[in-house]
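# Have a look; sequence and predicted model below, questions after that.
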Amino acid sequence: MMKVFKILETYKTQYENPVTLHTGEIVKLGEEEKEEKWKGWIWAENEVNKGWVPLQILEISLNKKEAKVLEYYTAKELNVDEDDEIVKIKSLNGWTWVRKIVNNAEGWIPDEIIG
């Protein structure tokens, strides 16, 4: 039985065109996230897009300017409303990949809005 959580406040997607990375791809790296609650994210760019990526899925080069992607990743965020019911799938660095019960839509949301 999966545990169901309620959303505490509405959250809307920050990036309309989220970055998607494939295993083995090489990305250029930018700045690491400085905010304490979201440490562990780094700005990354590929040929077609850019966005925040968890450090855990990257093998960073010695010069720290690029990295190899170790697993498929999408930065797709999920629009949720207060009192929506969700199931947690994977948590990383202050964010959780969730599935909305009502329509099975999936995406990342910040941990602080999960009840």
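Looks like it arrived, so ask away.
# Going by C-alpha atoms from here, please, whenever you check contacts or count neighbours.
OK.
# for this structure, what spans make up the helices?
With DSSP state H as the criterion, the chain has no helices.
# For it, which segments count as strands?
Ranges of strands in the chain, per DSSP state E, are 4-6, 20-21, 26-32, 41-45, 50-54, 58-60, 66-69, 73-74, 85-92, 95-100, 106-110.
# The structure to be compared is supplied as follows:
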Amino acid sequence: MIESSYVVIHSHVSEFPEPMTLRTGDGVLVGERYDGPEGWPDWYFCTAPAQEPGFVPAQLLDRHVDGSAKMLEDFTNRELDVVEGQVLQGNRQLNGWLWAVRISDGATGWVPLDKVRLQD
């Protein structure tokens, strides 16, 4: 994957301090599609055994008619807390979010794309 540098233009603090960590093949129950004002498409509220519930992108779910699904790849919905001016390395975008590494300390997580801009 190609990594790009981003600068944080608006701070972000996670509202979900206990992220889900799922492995390829793990089963989840799929709930409602996220429909918030931010316009983040195709995130579904999921539950899994021994995990706090959370949102998972649709393209990582092999969905079944009974409302269950299997994970198509490893995934965590850990969000990265960031403050304006921080520099990040990002290598994946999904449904309005960027998977990033904070350069200052190596912490990783998802950041909303509207909170960052590609660095020149």
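Received it, and whenever you're ready, just let me know what you need. Note that the structure is a prediction, hence the values are computed from the model and not measured.
# a markdown table please, covering the strands of the first structure and showing distance to Lys12 of the first structure.
A markdown table is the format used below for these (distance: least, C-alpha to C-alpha, whole Å):
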| stretch | distance to Lys12 of the first structure |
| --- | --- |
| strand 4-6 | 16 |
| strand 20-21 | 19 |
| strand 26-32 | 23 |
| strand 41-45 | 19 |
| strand 50-54 | 16 |
| strand 58-60 | 27 |
| strand 66-69 | 27 |
| strand 73-74 | 17 |
| strand 85-92 | 15 |
| strand 95-100 | 14 |
| strand 106-110 | 9 |
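# of all those strands, which lies closest to Thr13 of the first structure?
strand 106-110 (8.6 Å; C-alpha to C-alpha).
# Need the strands of the first structure in JSON lines (columns: mean neighbour count).
Output for these, formatted as JSON lines (neighbours: other C-alpha atoms under 10 Å):
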{"stretch": "strand 4-6", "mean neighbour count": "16"}
{"stretch": "strand 20-21", "mean neighbour count": "20"}
{"stretch": "strand 26-32", "mean neighbour count": "18"}
{"stretch": "strand 41-45", "mean neighbour count": "20"}
{"stretch": "strand 50-54", "mean neighbour count": "21"}
{"stretch": "strand 58-60", "mean neighbour count": "18"}
{"stretch": "strand 66-69", "mean neighbour count": "20"}
{"stretch": "strand 73-74", "mean neighbour count": "15"}
{"stretch": "strand 85-92", "mean neighbour count": "17"}
{"stretch": "strand 95-100", "mean neighbour count": "20"}
{"stretch": "strand 106-110", "mean neighbour count": "20"}
